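Engineer: kindly generate the corresponding structure for this input.
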Amino acid sequence: MSYILVTNEEQLEAVYRIRREVFVEEQGVPAENEFDEYETVCDHILVYHEEQPIGTGRLRIADGAAKMERICILASYRKFGLGKEIMASLESLAQTKGLRKAKLHAQTHAQSFYEKLGYRVKSDVFMEEGIPHVSMEKELAPLQD
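Structural biologist: Below you'll find the model as predicted:
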C-alpha cells in the first residue's frame, strides 16, 4: 500500500471516483451533496494498492481544527487496516500544519473504529444525508523538533 498527498488533477479525479462509488452509489448520497465548495481548499489523501487507487480522505481546516472528511475505502479493500492508515496520514498532515485538534462526523456504524483511534463522541446522534452520525474529536500532540 502507498499513500500520497493529492497534487494534480488526475489524482483528484481518482479521489472523486472512489467517493462516487462509496458515498453516491453504495450509500445513496446525492452527488450534488457529496462534492462541495471545499474540494479545492482541502488536502486530499489517496491510497493505492498495486498501483490502483482504492481509498481516500480529506483534511479541511475549520475553526482552527483539522476536520477529517470524506474518509472511504472501496468495499473489496475494507478490513485490511487501511482506514487506520488514512487517519494516521491525515493526523500527521494536520500536525505539520500546527493543528492541535482533529474532529469529524462519524457514521454511527464506524464510531467504534474512531474510538479505537482515540476520538471521543461530542454529540448526540444526528442525521446527515439520511445516515446517522456523531460528532467526534481528538487532541493531537504537537510535532517534536
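Engineer: contacts, neighbours, all on C-alpha from now
Structural biologist: Noted.
Engineer: what does the longest strand seen in the chain rub up against?
Structural biologist: In the chain, assigned by DSSP state E, the strand with the most residues is strand 52-62. Contacts made with strand 52-62 from outside it, assessed by C-alpha atoms under 8 Å, 6 or more residues apart in numbering, are listed as 14-15, 18-19, 38, 41-48, 66-74, 77, 82, 86-87, 90, 94.
Engineer: just the buried ones among the residues you listed, please.
Structural biologist: Of all those considered here, the ones buried according to neighbour count by 16 or more other C-alpha atoms under 10 Å are 14-15, 18-19, 42-47, 66-74, 82, 86-87, 90, 94.
Engineer: tell me the buried residues in stretch 52-65?
Structural biologist: Taking 16+ other C-alpha under 10 Å as the basis for neighbour counts, the residues of stretch 52-65 that come out buried are 53-61, 65.
Engineer: second input sequence below; structure requested for side-by-side comparison:
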Amino acid sequence: MVSTKWFQGTENLELCFEIRKSVFCDELNMSSEFISDIYDGFSFNVVLYEDEKAVGTGRLIFSDGKYLIDKICVLSEYRGNSLGELIIRMLVRKAVTIGAKQTYSVLDLKYKRLFEKVGFKETSLNSDGNCLMLKEGDVGGHCS
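Structural biologist: Next up, the predicted model:
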C-alpha cells in the first residue's frame, strides 16, 4: 500500500536526506552537497511510502517568484511503478492549493518524458543540457 507524509522546514527531513543520498550520491555519483541546501528550511517535502518503507521523495520550493519542483527521487528497486509521477502530481497539487497558477521544474533532458506525463511543457533549453518545464494549473485526476 502506498502512503505519504508531508514535511516543511528542516525538522524531520532525515528520510528525505537518506533517500536523496541513496539515489543522488550512491547511485548517480553526485556530490553530497546535493543532498541538502538552504531551500530545505522552507520547502514542502513529500515522502512516499510503500508498505511503511520510505521509497521516494520530492520537494516544492518558492524561489524568484516561482513554484519549483525538484529533488524528485525514487529508490531504484521501486521504480517502474509510476511512483515518480505520483510524487510530481502531489507536488503540483500542493503548489496549486497554496496559490500557484504555474509550477516549474529545471531538469536534465532524460527526465523530460516523466514530467510530460503530468502535463509539463518545455519552455527553454539551457546550454548545460537542462530544460525548464512548465505546468499550467492543476494536474487533474487523483494523486492516489
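Engineer: just tell me what Ile38 of the second structure corresponds to in the first structure.
Structural biologist: Residue correspondence to the first structure (TM-score structural alignment): Ile38 of the second structure is matched to Glu37.
Engineer: secondary structure element holding that match?
Structural biologist: With the criterion set as DSSP states H and E, no secondary-structure element contains Glu37 of the first structure; it sits in neither a helix nor a strand.
Engineer: neighbours around it, how many?
Structural biologist: By the measure other C-alpha atoms under 10 Å, the count of residues near Glu37 of the first structure is 8.
Engineer: which residues touch it?
Structural biologist: Applying C-alpha under 8 Å, 6+ apart, no residues contact Glu37 of the first structure.
Engineer: do the one 4 residues further on as well
Structural biologist: Contacts for Val41 of the first structure were tallied using C-alpha under 8 Å, 6+ apart; they are Arg60.
Engineer: just give me the longest helix of the first structure.
Structural biologist: The longest helix of the first structure (DSSP state H) is helix 82-96.
Engineer: mean shift of that one relative to the second structure?
Structural biologist: On the superposed models, the aligned residues of the second structure are on average 1.0 Å from helix 82-96 of the first structure, with distances taken as mean C-alpha distance after the TM-score superposition for the first structure.
Engineer: how far out from the middle of the chain is that helix?
Structural biologist: The chain centroid and the centroid of helix 82-96 of the first structure are separated by 9 Å, computed with C-alpha atoms, centre = their mean, to the nearest Å.
Engineer: what's that helix packed up against?
Structural biologist: Taking 3 or more C-alpha pairs under 8 Å, 6 or more residues apart in numbering; DSSP states H and E as contact, the helices and strands that helix 82-96 of the first structure lies on are strand 43-49, strand 52-62, strand 65-73.
Engineer: pipe the ones you listed into a markdown table and attach distance to Lys122 of the first structure per row.
Structural biologist: A markdown table is the format used below for these (distance: least, C-alpha to C-alpha, whole Å):
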| stretch | distance to Lys122 of the first structure |
| --- | --- |
| strand 43-49 | 24 |
| strand 52-62 | 16 |
| strand 65-73 | 14 |
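Engineer: among the ones you listed, which comes closest to Ala110 of the first structure?
Structural biologist: Between Ala110 of the first structure and these, the shortest separation by C-alpha to C-alpha is 10.8 Å, and it involves strand 65-73.
Engineer: show me what that closest one is packed against.
Structural biologist: If you count contacts as 3+ C-alpha pairs under 8 Å, 6+ apart, strand 65-73 of the first structure packs onto helix 9-19, strand 52-62, helix 82-96, strand 101-107.
Engineer: so which of these gets nearest Val121 of the first structure?
Structural biologist: Going through those one by one, with C-alpha to C-alpha as the measure, strand 101-107 comes closest at 9.1 Å.
Engineer: relative to the second structure, which residues correspond to the next helix or strand after that closest one?
Structural biologist: Proceeding C-terminally, strand 101-107 of the first structure gives way to helix 111-116 as the next helix or strand, assigned by DSSP H and E. Following TM-score structural alignment, the aligned partner range for helix 111-116 of the first structure in the second structure is 112-117.
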